[in-house]
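1. Could you look at this predicted model? Sequence included:
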Amino acid sequence: MANIPTEVVESCILPRLPVKTLIRFKCVSNSWKTLISSSEFCRLHYRHANRLLVTSVDGDTLLEVHNLDSPLDPPFLCPYPDLEQLSRFREVTTILASCEFFVLVGYLAPHRVERLFLVNPSTLSYQGIIVQRGFNRGYVKYGLYFDEANDDCKVVRISDFDLRNDQYSWKIEIYSSKINKWRLIEDKLIVSSPFDRMEYFNSVACLNNLVYLITDPYVEQRIHCFDIQAERWRNDIVYPHEILYLEICVLNGSLCVLGIDTSNDEDLCTETYSVWVFNESDSFKETWVKLMSIVAKNCGVVSEYHPIAYRKGSQHELLCQRHYGGWELFCYDLKHKVATKPEEFNVVARHNSHYHLCKESLITFHGRLFGA
């Protein structure tokens, strides 16, 4: 180690180490503490950070975190923030959204969100988010986005409220973790179809400063797109007419739409689930490419399939999750079109625990989780 140049250690070796190791290395010397705590080193660490799988366990009182890039490492558990205090109100905890490095945790009382927290599973730290008065009117969906240029995690809150003549208005609010404030975006989209209401939404996806939402899946098959930086609506995207919409997500930096393939509905005992990836070429021609299709038995049990990420070092082995009496992980080989159980992940099916993807990060909030 003494013969290795300092520049190599600081720029090539340290950024590839796990967050827990780097936190311990802050005690080595003042110079290492300053280096590891700097925003420049954090950005360098982003490029090599391990991916994490986060879910809820033990009656939604604990976060369970798995290292996706080192699956043989045992998972670690941490409680939700302020759980003891909020449990007196008998609220339900849930993961509302995730982004590159964080998960958004919500405490839900009947018909409203009581508390919001940004949680970094790597540093076991969190930041509480103010829930404003009148915050719980109408239907609500959340998205999460990390602004790397400004080291700012932003929560996107989209809600609707009644106007008149069966019309509804969408309200978009953005929370900045850097200034700890919400800001109302005045731009509103007026819609007339009842299927455009938030209650008909299954998901919101955030990608590259854009927020994607799907409405009216039975009629127009369109994806709304809101630009966070420009604070305006972009042109809608039409998704493949072959599928009945279920959900949208982000896979390997691309927008995906998941749904039941209606082109193969002859067999009433089975359903075909397909995943399509959106591609926008240099000529701005929008195209969809089918990534995978899975045939599932229709036994009266609601089943869903969602891709999570490619396995480390592979571009044809896709880690997915499915809900068939409980969420569980499986690996799908895109070449051989075979689904297998990933034995390296010691997880069991959980009824309400969706798996969320994020990455390790050295960003630390002021709140500390128990055991941190």
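-> Alright, I've got the coordinates.
2. going forward, measure contacts between C-alpha atoms and count neighbours the same way
-> Fine.
3. just so I have it, where are all the helices in the protein?
-> Applying DSSP state H to the chain gives helices spanning 6-8, 19-25, 30-37, 39-46, 83-86.
4. Return the most buried member of the ones you listed.
-> Comparing these by mean neighbour count (mean count of other Cα atoms under 10 Å), helix 39-46 ranks first with a mean of 16.
5. rewinding a little: redo the helices of the chain as JSON lines? Include distance to residue 173.
-> Output for those, formatted as JSON lines (distance: least, Cα to Cα, whole Å):
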{"stretch": "helix 6-8", "distance to residue 173": "43"}
{"stretch": "helix 19-25", "distance to residue 173": "32"}
{"stretch": "helix 30-37", "distance to residue 173": "31"}
{"stretch": "helix 39-46", "distance to residue 173": "27"}
{"stretch": "helix 83-86", "distance to residue 173": "25"}
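6. Please identify which of these is closest to residue 150.
-> helix 39-46 (9.9 Å; Cα to Cα).
7. Tell me which of the helices of the chain sits nearest to residue 54.
-> Of these, the one closest to residue 54 (Cα to Cα) turns out to be helix 19-25, at 15.9 Å.
8. Pull the residues that contact the closest one.
-> For helix 19-25, contacts defined as Cα atoms under 8 Å, 6 or more residues apart in numbering pick out 14, 32, 33, 36, 122, 123, 360, 361, 362.
9. Out of the helices of the chain, flag the one nearest residue 129.
-> Nearest to residue 129, of the helices of the chain and by Cα to Cα, is helix 83-86 at 14.5 Å.
10. Report the central residue of the protein.
-> residue 98 (3.1 Å; Cα atoms, centre = their mean).
11. quick one: that residue and residue 105 touch, right?
-> No - when contacts are counted by Cα atoms under 8 Å, residue 98 is not listed as touching residue 105 (9.0 Å).
12. Provide a list of residues in contact with the nearest residue to residue 246 once chain neighbours are set aside.
-> With sequence-adjacent residues excluded and distances taken as Cα to Cα, 6 or more residues apart in numbering, residue 246 is closest to residue 259, at 4.8 Å. By Cα under 8 Å, 6+ apart, the residues touching residue 259 are 243, 244, 245, 246, 247, 273, 274, 275.
13. just checking, the last one touches residue 288?
-> This points to residue 275. No - applying Cα under 8 Å, one finds residue 275 not in contact with residue 288, separated by 9.9 Å.
14. Presented hereafter is structure B, for comparison with structure A:
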Amino acid sequence: MASQSHAATIQNIPHEVITEILARLPAKCLIRFRCVCKSWRSLISDPQFLKKQLHFSHAESNFTRQRIIVFKQGLPSSDHRIASSYSVHSVFNDHEMPCSFDVPLPMTDPASIIEFVGSCNGLVCLREGRILHLWNPSTRESKRLPRSIGYNDYFGFGYDESVDDYKVVRLLNNEGDTCKVEVYELRADCWRETQNFPYSLNRFAGTWSTVYANGALYWVVVREHGPEGTRWNVVAFDLSTEKFTEVPQPNYFDDDSCSLLAGHGMSVSDLNFVIELVVERGSLCLVCHYIQCCVGSHAGVWIMREDGVWTKLAKIPYQQEMKQSQQFWRLLCFSGNGEFLMARKDKLALYSTKEDAFEDLPIHGGGDELLLHDSILNKIKTYVESLISPNYAMNESEQSKNLVMA
């Protein structure tokens, strides 16, 4: 009788109310709730519901849907086919990284190395040698993209809202001052050529990841090398128009830096810096690493507002003079109260603007050996939980078969 009464109660709740309630739940719960009844399974599989749930995941303010993933390739005594997932919420609230769960990688060769291409709306694009995969760590679904790729190619991954489709952009070696560009569309499941990238790959700052924000992919390219140091451009590729544009950059030589330089009888040309792009909650952020300069090695962090204007968030001092890019504190994400999660070669740390200090971050679980390895910079990334399928063009019944209980 109790179960019948409970079922009757659920049936009396308006469909719109059930939709609003379920859309606010995390992906892991929704995967389980697909088994409650046929109507819930149909609802949770509906593309419009998935978009609504994703909207709430992006909008929540306490990082409960945002995760850190660690790829274990090259780490001592670890299974290369497994990645570990950690809660960003625990990082900023408990100042530690307890491993939430391990998840198998979509590898075809257990001995191969997985590289991170990009993430968008819960989907992660991975590179395995000459193969590209789209993968959802929350549902464990994956899709191998068609066509073999080159070892020297560069990639970006993002979402084109104008056609409701996900795209992978491939930059290929080409003669001259440009390089060939191909675009993969998930719905069509094929590649096609588009306009050339207006820079040669030998000027491409490939040590820094491509990022996706606000409907565009962003790259950092080398503009010139000279006696005054290296100069950089930020280039955007609009996924809707498929056009390249150069993005205005912030004022790297702010009043604080310039006044210190003037006090030493030097000019802005004495500042040597490297640019890194990061995306936090859908906003494009830029980190400028100042190295080997009289004002002290440090990082400046800017965020781009909706009107395209850069706002400086923080100045993060380094604990010692930096001379090589491997020593930089790479920014992973940051909270609204001035805490920045940073990674540098063999450790993770939180920098607090209020305390003006670094705090080493202990890791527990799947990636304990992480701090023993010589470099983690290319093995740790962030993503948001979602139920978006990498098999985006499949019908509902086919997608349902591929969902795995997380």
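-> Right, received. Where do you want to start? Predicted, not measured: the structure shown is a model, and the values here were computed from it.
15. Can you calculate the TM-score here?
-> The TM-score (TM-score structural alignment, normalised by the length of structure 1) is 0.79; 342 aligned residues with a Cα RMSD of 3.3 Å.
16. Please, where are all the strands along the stretch 1-150 of structure 1?
-> 51-57, 62-67, 76-79, 92-98, 103-109, 112-120, 125-129, 140-147 (DSSP state E, counting those that start in this stretch).
17. which one in structure 2 is aligned with the residue nearest to the centre of structure 1?
-> Alignment note (TM-score structural alignment): residue 98 of structure 1 maps to residue 119 of structure 2.
18. Likewise for residue 361 of structure 1?
-> For residue 361 of structure 1, the residue aligned by TM-score structural alignment is residue 386.
19. circling back: which one of the strands of the stretch 1-150 of structure 1 lies nearest to residue 292 of structure 1?
-> The nearest among the strands of the stretch 1-150 of structure 1, by Cα to Cα, is strand 51-57 at 21.7 Å.
20. picking that back up, out of the helices of structure 1, the one nearest residue 252 of structure 1 is which?
-> helix 39-46 (15.1 Å).
21. That closest one vs helix 30-37, what angle?
-> Taking axes from the mean of the first three to the mean of the last three Cα atoms, to 10 degrees, helix 39-46 of structure 1 and helix 30-37 form an angle of 60 degrees between their directions.
22. thinking again about what came up before, for the residue nearest to residue 246 of structure 1, give its distance to residue 176 of structure 1.
-> Plainly put, residue 259 of structure 1 is 33 Å away from residue 176 of structure 1 if you go by Cα to Cα, to the nearest Å.
23. sorry, back to before: tell me which of the helices of structure 1 sits nearest to residue 344 of structure 1.
-> That would be, of the helices of structure 1 and by Cα to Cα, helix 19-25, which comes in at 21.5 Å.
24. what's that closest one aligned against in structure 2?
-> Helix 19-25 of structure 1 covers residues 27-33 of structure 2 once aligned (TM-score structural alignment).
25. Mean deviation, that stretch versus structure 1?
-> Its matched residues in structure 1 lie on average 1.6 Å from stretch 27-33 of structure 2 after superposition (mean Cα distance after the TM-score superposition for structure 1).
26. picking that back up, return the residues in contact with the match of residue 98 of structure 1.
-> Taking Cα under 8 Å, 6+ apart, we find residue 119 of structure 2 in contact with 125, 157, 158, 212, 382, 383.
27. just to revisit the earlier point, if I line the two up, what does the residue nearest to residue 246 of structure 1 land on in structure 2?
-> The alignment partner of residue 259 of structure 1 in structure 2, by TM-score structural alignment, is residue 288.
28. got it, and residue 338 of structure 1?
-> Match for residue 338 of structure 1 (TM-score structural alignment): residue 357.
29. and the gap between its match and residue 342 of structure 2?
-> Residue 357 of structure 2 is 12 Å from residue 342 of structure 2, by Cα to Cα.
30. which residues do these two both contact?
-> residue 351.
31. These two - which one has more neighbours?
-> residue 342 (22 against 15; other Cα atoms under 10 Å).
32. The more buried one contacts residue 329, correct?
-> Yes - with contact defined as Cα under 8 Å, residue 342 of structure 2 reaches residue 329; the gap is 5.6 Å.
33. The alignment partner in structure 1 of residue 49 of structure 2: what's it in contact with?
-> Residue correspondence to structure 1 (TM-score structural alignment): residue 49 of structure 2 is matched to residue 41. Shown in contact with residue 41 of structure 1 (Cα under 8 Å, 6+ apart): 15, 35.
34. Tell me the spacing between residue 41 of structure 1 and residue 63 of structure 1.
-> 27 Å.
35. same question, residue 346 of structure 1
-> For residue 346 of structure 1 relative to residue 63 of structure 1 (Cα to Cα), the value is 15 Å.
36. and if you look at residue 158 of structure 1?
-> Residue 158 of structure 1 is 25 Å from residue 63 of structure 1, by Cα to Cα.
37. Repeat that for residue 34 of structure 1.
-> With Cα to Cα as the criterion, residue 34 of structure 1 and residue 63 of structure 1 are 30 Å apart.
38. Show me what residue 330 of structure 2 aligns to in structure 1.
-> Using TM-score structural alignment, residue 330 of structure 2 pairs with residue 306 in structure 1.
39. from what I can see that match touches residue 327, true?
-> No - between residue 306 of structure 1 and residue 327 there is no contact under Cα under 8 Å: 10.1 Å.
40. More neighbours: those two, which one.
-> Set residue 306 of structure 1 next to residue 327 and count neighbours by other Cα under 10 Å: residue 306 wins out with 25 against 20.
41. quick one: what's aligned to residue 61 of structure 1 in structure 2?
-> Match for residue 61 of structure 1 (TM-score structural alignment): residue 81.
42. which residue sits closest to that match, ignoring its sequence neighbours?
-> residue 105 (5.3 Å).
43. residue contacts, that neighbour?
-> 81, 82, 83.
44. just to revisit the earlier point, what sits against the match of residue 361 of structure 1?
-> So residue 386 of structure 2 contacts 26, 27, 50, 53, 54, 57, 121, 122, 123, 136, 138 (Cα under 8 Å, 6+ apart).
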